[in-house]
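Return atomic coordinates for the entry below.
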Amino acid sequence: MIEYRFIFQGGPALRFQVELDRGAVDPVESGPHADWARLCTHQCATCPLKPAASPYCPAAVDLERIVEQFRGVLSFESVRVEVDTPQRSYAKTCDAQTGLRSLMGLVMATGACPWFRQLRALAGTHLPFASIEETLFRVAGSYLIQQYYVATGGGEPDFGMVKLFELYSALWEVNQTFKRRLEMACMSDANLNAIGALSSISQGISISLQDQLQGLKEQFAGHPIGLPVASPGPVPSPAQELRGISPEALPGQPKSPVRSP
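Sure thing, here's the model as predicted:
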């Protein structure tokens, strides 16, 4: 479980707990729900769900309480966000939309949305307030680990990450549609800007995946993974590396005695 706490100056703290291995929320048992959470309200064009079987959008049901709690919060409002994960704790004073973006991303990745649940593997190593570079590193690393298991299982791995590009292109569209859904529910811009930030990250990864990865390349340059190459001989001392100067001529070194011919 991961817990988020939003502590506003002069106001009550908002607390949200997210179970990482939770199942889909039963909309009937957890209802009633707002009209904006209905599946047919701005349903994503690529959504495989049918209103007859799934009357409510899984992501909307998951986020409904959060959206309601942040109705009157402005995106630029300062807040202290504290996050407790099973491994460690994080804390940051930031604008509301930054903390909300991290929370929404975690909730959607651990929910029942057919698109967002493909990011579930990232939830186990959730990193609050992640930058685009940190997100790219984790996304690409997680995907390549998955492809390793595909390869060792006899499947055809996608080490070129073509399907990852396609996934984030689709997620950008999903985020854009979900933002229109939230416009029906919001009285302030914090929720909308948080979803907008998630959409921008998805777009950034999908449009310039190769360029972004190229930017990370220098972190690996000159540091290949494997057994270190054996040195061809003894490592010279700093004094011996000074060409043209004998060790005896260095300051502090004893001079050899002069011998008579």
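
can we go C-alpha only for contacts and neighbour counts from here?
Noted.

What is the burial count for the nearest residue to Pro51 once chain neighbours are set aside?
The shortest distance from Pro51 to any non-neighbouring residue, by Cα to Cα, 6 or more residues apart in numbering, is to Leu39 (6.0 Å). Residues lying near Leu39 (other Cα atoms under 10 Å) number 23.

and what of the one 4 residues further on?
A count of nearby residues for Gln43, using other Cα under 10 Å, gives 21.

Doesn't it belong to a strand?
No - using DSSP: H, G, I helix; E, B strand; the rest coil, the assignment for Gln43 is coil, not a strand.

any idea how far Met104 is from it?
18 Å (Cα to Cα, to the nearest Å).

again, but for Cys113
For Cys113, the distance to Met104 - Cα to Cα - is 13 Å.

what's the answer for Gly10, then?
Taking Cα to Cα, one finds Gly10 at 24 Å from Met104.

and what of Gly160?
If you go by Cα to Cα, the gap between Gly160 and Met104 works out to 29 Å.

Look at the two and report which has more neighbours.
Neighbour totals were compared for Gly160 and Met104, and Met104 leads with 20 against 11 (other Cα under 10 Å).

what about the more buried one, which helix or strand?
helix 96-109 (DSSP states H and E).

Check which element follows that helix along the chain.
Next along from helix 96-109, by DSSP H and E: helix 120-123.

Can you tell me how far the residue nearest to the spatial centre of the chain is from Cys57?
In the chain, the residue lying closest to the centroid (Cα atoms, centre = their mean) is Thr135, at 3.7 Å. Using Cα to Cα, one gets 26 Å for the distance from Thr135 to Cys57.

this one as well, want them side by side:
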Amino acid sequence: MTIEYVFRLDDGQAFNFEVDTERTYQARFDKVEHPFWTKLDFQKCTLCPLSSEEFRHCPAALDAKKITETFRAMLSYVEVTLEVRTPERTYVKRTDAQTGLRALFGLVMATSGCPILSRLKGLARTHLPFSTMEETIFRTVGAYLIQQFLVQKSGGEPDWELRGLNLLYEQLQEVNRCFKGRIDAASEQDANMNALGSLIYLAMGVSFSLEAQLAEIQHLTISPAPLEK
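Sure, this is the predicted structure:
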């Protein structure tokens, strides 16, 4: 599935990005030269399981290279008209560069070859740009619980307490924090930097007091029909 992002600036410039959400990591791209900030050992994530002997570059950084270089000199508050096209629908929003980049970085990183970030890849199929914290929690927890239901049906031990989900988002905070170091080094102005900062905040928001946040959206859940005894 391809999702297209089009940033239109008031001066007439337009920047187009097509994201193949089902792409696979291409080892041949790792063998050619890329900017210094994409090197695996540069600002390497503390949780990264990849070996620099096998990977010269960070897979997520390679995928984010075009975005980062395009907006490296842009300020966060620059107004853009952002169009996001999925196979099912098109979203259009007047927003600032930082907000648009947060959505695009999040999509590209979650569908990259990073073994940690790619755990969110399943959410790309129902990608929702500009999602609120409430929407993010609803989609994330819902997707996780579907997996746990299927784990139980196949005879496994489900995680109904969401411990694994909490741990994942704690890891995402750390990965995003380290990845921001790469983006900071590659950028002259703050649009890219603040977009990554927003992703860190989003991951914190999901993992912080998740149970309390779920209680706040209880009114959005579905009640079952009475079961026969």
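
Can you give me the TM-score here?
TM-score for the superposed chains, counting by TM-score structural alignment, normalised by the length of structure 2: 0.95, backed by 227 aligned residues with a Cα RMSD of 1.6 Å.

related to what we said a few turns ago, what's the mean deviation for the helix holding Met104 of structure 1 versus structure 2?
Helix 96-109 of structure 1 differs from its equivalent in structure 2 by a mean of 0.6 Å after superposition (mean Cα distance after the TM-score superposition for structure 1).

same question, stretch 190-202 of structure 1
Mean for stretch 190-202 of structure 1 is 0.5 Å (mean Cα distance after the TM-score superposition for structure 1).

Pull the residues that contact that stretch.
Contacts made with stretch 190-202 of structure 1 from outside it, assessed by Cα atoms under 8 Å, 6 or more residues apart in numbering, are listed as 67, 70-71, 73-76, 96-98, 100-101, 104-105, 132, 168-169, 171-173, 175-176, 178-179, 182-183, 186.

Which ones among these lie within helices?
If you go by DSSP state H, these have 67, 96-98, 100-101, 104-105, 132, 168-169, 171-173, 175-176, 178-179, 182-183 in helices.

if we can go back for a sec, report the buried residues of the helix or strand where the residue nearest to the centre of structure 1 lies.
In this structure, Thr135 of structure 1 sits in helix 132-152 according to DSSP H and E. Neighbour counts over helix 132-152 of structure 1 (16 or more other Cα atoms under 10 Å) mark Thr135, Leu136, Arg138, Val139, Ala140, Ser142, Tyr143, Leu144, Gln147, Tyr148 as buried.

quick one: the fourth one and Leu122 touch, right?
In this case it means Val139 of structure 1. Yes - Val139 of structure 1 is within contact range of Leu122, at 7.3 Å (criterion: Cα atoms under 8 Å).

Quick one: buried ones out of the contacts of stretch 190-202 of structure 1?
67, 70, 73-75, 96-98, 100-101, 104-105, 168-169, 171-173, 175-176, 178-179, 182, 186.

Around Phe129 of structure 1, count how many other residues there are.
Around Phe129 of structure 1 there are 19 residues (other Cα under 10 Å).

tell me the contacts of it?
Contacts of Phe129 of structure 1 by Cα under 8 Å, 6+ apart are Thr98, Gly99, Ser102.

Tell me if I'm right that the second one and Val81 touch.
Yes - counting by Cα under 8 Å, a contact exists between Gly99 of structure 1 and Val81, whose distance comes to 6.3 Å.

Spit out the residues that contact the two alike.
Joint contacts of Gly99 of structure 1 and Val81 (Cα under 8 Å, 6+ apart) are Phe6.

what about Phe7 of structure 2, which SS state?
Criterion first, three-state DSSP; result for Phe7 of structure 2: strand.

Please work out how many residues are found near it.
Neighbours of Phe7 of structure 2 (other Cα under 10 Å): 19.

which ones are touching it?
Counted by Cα under 8 Å, 6+ apart, Phe7 of structure 2 has contacts Ala14, Phe15, Asn16, Val80, Thr81, Leu82, Glu83.

How much space separates it from His127 of structure 2?
17 Å.

What of Leu196 of structure 2?
18 Å.

Look at these two and report which has more neighbours.
The neighbour count for Leu196 of structure 2 versus His127, taken as other Cα under 10 Å, is higher for Leu196 (26 against 17).
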